[in-house]
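Trainee: missing the sequence, but the structure's below:
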């Protein structure tokens, strides 16, 4: 549905879904006390007043609370989807109907619609961009050089997006500050590990009703997302194999008790394959050919290119939908390969994404990163900047406080000792 005017105010599936979305947003808010405190402060201080802001994110109940907080802070914000299958249509409807936040996102939108929404976002002439995957920033740099002067900075919370931003900076085209939210301790330690670990398996089970106990699960990549996925799969009884290209991460996986081998060796062993690398074609033609009949493949990295679906589609003699978000590819040798969620983020394609308790910290980082960019306008050099340590620690402190957990503080003697080089043993 599109609002009728020369310039659309929103583009969502169905505004009548707002009541359901409102209930779900309220439910998620129970587990997001840190962002709630930030929103309350933003409402009083208005640190984003006069700022045009574009957020390209997964449109979920948790993202709704970020958008509401940004608006409370005074931002003139619009929201677009960062992935065609991650939008929750009822949430999009509630943001439009209940909060007057322009949303351009429809679950299942095609690539043409997605890219059109990116252009609509840039038509907003943003000062600050919140990006998941850096598509908005990349499009700005490639197609709208004249708008770069408007940009105060961008924030990025995906591994894929940070990789792209680093490449932009190396090539000399990233000429404004970018906040690396992804590497904040209160983001990657929790969101990437515990959020991805739980929600990935949630999506797999919803799509397949698969019993993980006794299955061999192959996890491609042992970064924080891979660690969480491998840990949770093992916890549900799977025999886990890890594939890696980084020798340090590979050793870590071995010492964490996992088998480590190349994908070529894992392909004939796996019952379930999960990619979480941020790279392309991690599973490709030679791997499909070596897999067991009925092997299940899915991706929990940001983009669907981790699985070489083009070569799989070109090889298959038949493709059919066997369950929601579940396609079976029949191979020339008679075996079948099953792909979940069209190779897109399985935790959002077939489930609801990360639990709100971890997104509370991730989106607290996003909100405070936007505030930091605005407060330091003109003083930050172009390039990629870490979240300040004091901000990271404050988010952790607020989370502990909300959980009713106290921790120790240093005594004066201890403070003196750790700051002195003259005190011996």
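Mentor: Yep, it's here. Since we're looking at a predicted model, the values are computed, not measured.

Trainee: only C-alpha atoms for contact and neighbour calcs from this point on.
Mentor: Fine.

Trainee: check contacts around residue 306.
Mentor: The contact partners of residue 306, taken as CA atoms under 8 Å, 6 or more residues apart in numbering, are 275, 277, 278, 279, 280, 281, 282, 283, 299, 343.

Trainee: try residue 283
Mentor: 263, 306, 307, 308.

Trainee: let's bring in a second model and compare:
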């Protein structure tokens, strides 16, 4: 079995962590049990490009239980948990190509290694596998039935490909499932982003101005958690409706040019490029902390920052000090990559349970329906979304009401008035 990981001797530690997390992923457990009996993915080659974490490990175990022949590479150079990668190789015999801190060349070499598997299904988190496949390995498209995409940034890229008629196969936007973005993006990103900032810096959040760039589901989550920790939250936005929502949620809303002057901690969660630029870094307070929780580090104009930096040093793990030409110091966390995975452990398992349940069931759906699907981006079927929500409620011990026959009839009728 081919693989490329940091150290196989870390495997036993990784296995314990995988098992610990599995206890908090009851929906995925139920799917795995069914997959073991039915084997709906028998013989299907899957190339997955995801964050190599304990939660992802349990998704990979579920795919293998369903009969899949799966390989895994990292979707971010700093998000890999090396002990988890080792355990997947040693204990579960799943090929992994991922090393925490790998350089850009190694990152893409690993993506190519995953593509050598000649996937029938691609699983992406950021669309790097899909874009590499279409740009450099079109010869492999003949094998591909369909794919899934985990994150907002990837869905944006894939919809662009579909609109330009270059997408070679159908893809399900797992990110857009209600049981994904309502919970993973909001509660998962919110908690894990603040966790990453605190682990990296040990700074006090209370009383500080926390500037959040973007008020999508991830931004809402970060704002909620920062406010709960006593921060004075400022939101920057380009969408009027989201800006109104942020204002009515009680946050200050202003342009980034104004927020740069007052912020103590900056978090980008937009999915766009160069949200914080050179001119913004240049006017920040001495000691300002800057990080990103969007998928790619391009949200920060790090090249622009370099042009006004006179000296750099790693002052703590994942904390790089930039001394600027104006004499101030700015601190960039985790190389501008996903702070929740660079400096912490990513989303809690409880919320990834639903996200990865969507992944597993979407792969099953794709295999059953790919022949009837066009080469575009599809939403997760509503019945899958609802079933995952039902199973999660059941696992949480929460019961809900059931419509009476009278209520069902009323909701589909037009004769009954007030």
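Mentor: Thanks, I have it. Just so we're clear, the structure is a prediction, and the values are computed from it rather than from any experiment.

Trainee: put the buried members of the contacts of residue 306 of structure 1 into a ChimeraX selection.
Mentor: Command for ChimeraX that selects the buried part of the contacts of residue 306 of structure 1, burial taken from 16 or more other CA atoms under 10 Å:
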select :275,277,278,279,281,282,283,299,343
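
Trainee: which one's the longest helix in structure 1?
Mentor: Criterion DSSP state H: the longest helix present in structure 1 is helix 356-375.

Trainee: which residue numbers in structure 2 go with it?
Mentor: Counting by TM-score structural alignment, helix 356-375 of structure 1 falls onto residues 349-368 of structure 2.

Trainee: likewise stretch 11-20 of structure 1?
Mentor: Structural correspondence for stretch 11-20 of structure 1: residues 4-13 of structure 2, per TM-score structural alignment.

Trainee: out of the contacts of residue 306 of structure 1, which comes closest to residue 75 of structure 1?
Mentor: Nearest to residue 75 of structure 1 out of the contacts of residue 306 of structure 1 is residue 278 (CA to CA; 30.9 Å).

Trainee: aligned partner of the closest one in structure 2?
Mentor: Per TM-score structural alignment, residue 278 of structure 1 is aligned with residue 271.

Trainee: my read is that its match contacts residue 300, right?
Mentor: No - contact criterion CA atoms under 8 Å: residue 271 of structure 2 and residue 300 do not qualify, at 10.8 Å.

Trainee: so what's residue 66 of structure 1 up against?
Mentor: Taking CA under 8 Å, 6+ apart as the test, what residue 66 of structure 1 contacts is 35, 363, 364, 366, 367.

Trainee: let's verify it: helix, strand, or coil?
Mentor: With DSSP: H, G, I helix; E, B strand; the rest coil as the basis, residue 66 of structure 1 sits in helix.

Trainee: what residue of structure 2 matches up with it?
Mentor: By TM-score structural alignment, residue 66 of structure 1 lines up with residue 59.

Trainee: ok so, going back, tell me how far the match of helix 356-375 of structure 1 lies from the chain's centre.
Mentor: 14 Å (CA atoms, centre = their mean, to the nearest Å).

Trainee: for it, give me the average deviation versus structure 1.
Mentor: Once fitted to structure 1, stretch 349-368 of structure 2 is off its aligned match by 0.3 Å on average (mean CA distance after the TM-score superposition for structure 1).

Trainee: in a markdown table: the contacts of residue 66 of structure 1, plus neighbour count and distance to residue 135 of structure 1.
Mentor: Converted to a markdown table, those look like this (neighbours: other CA atoms under 10 Å; distance: CA to CA, whole Å):
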| residue | neighbour count | distance to residue 135 of structure 1 |
| --- | --- | --- |
| 35 | 29 | 25 |
| 363 | 24 | 19 |
| 364 | 27 | 22 |
| 366 | 26 | 17 |
| 367 | 23 | 20 |
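
Trainee: now flag whichever of those is closest to residue 404 of structure 1.
Mentor: Nearest to residue 404 of structure 1 among the contacts of residue 66 of structure 1, with distances taken as CA to CA, is residue 35, at 16.4 Å.

Trainee: test my guess that residue 366 of structure 2 contacts residue 169.
Mentor: No - assessed by CA under 8 Å, residue 366 of structure 2 is found out of contact with residue 169, at 10.7 Å.

Trainee: need the overlap of contacts for those two.
Mentor: By CA under 8 Å, 6+ apart, residue 366 of structure 2 and residue 169 have these common neighbours: 145, 146, 147.

Trainee: alignment lookup: the last one to structure 1.
Mentor: What it means is residue 147 of structure 2. With TM-score structural alignment as the criterion, residue 147 of structure 2 matches residue 154.

Trainee: secondary structure class of that match, three-state.
Mentor: Look at residue 154 of structure 1: counting by three-state DSSP, its state is strand.

Trainee: what does residue 343 of structure 1 align to in structure 2?
Mentor: Per TM-score structural alignment, residue 343 of structure 1 is aligned with residue 336.

Trainee: returning to that earlier point: hmm, who's touching the longest helix of structure 1?
Mentor: Residues contacting helix 356-375 of structure 1 (CA under 8 Å, 6+ apart): 28-29, 31-35, 38, 47-48, 61-63, 66, 69-70, 128, 130, 152-155, 157, 177, 179, 181, 184, 186-187, 190-191, 194-195, 380, 387, 391-392, 395-396, 399.

Trainee: and the helices in the stretch 1-150 of structure 1, which stretches?
Mentor: Secondary structure of the stretch 1-150 of structure 1 (DSSP state H, counting those that start in this stretch): helices at 18-29, 33-45, 61-72, 89-99, 111-123, 135-143.

Trainee: what's the closest of the ones you listed to residue 412 of structure 1?
Mentor: helix 33-45 (29.5 Å).

Trainee: show me what that closest one is packed up against.
Mentor: helix 61-72, helix 356-375, helix 389-402 (3 or more CA pairs under 8 Å, 6 or more residues apart in numbering; DSSP states H and E).

Trainee: which bit of structure 2 covers it?
Mentor: Under TM-score structural alignment, the match for helix 33-45 of structure 1 is residues 26-38.

Trainee: can you pull the buried residues of the match of helix 356-375 of structure 1?
Mentor: Applying 16+ other CA under 10 Å to stretch 349-368 of structure 2 flags 349-367 as buried.

Trainee: same deal with stretch 106-124 of structure 1?
Mentor: For stretch 106-124 of structure 1, by 16+ other CA under 10 Å, it's 106, 107, 108, 109, 114, 117, 118, 119, 120, 121, 122.

Trainee: give me the range in structure 2 that it lines up against.
Mentor: Going by TM-score structural alignment, stretch 106-124 of structure 1 sits over residues 99-117 in structure 2.
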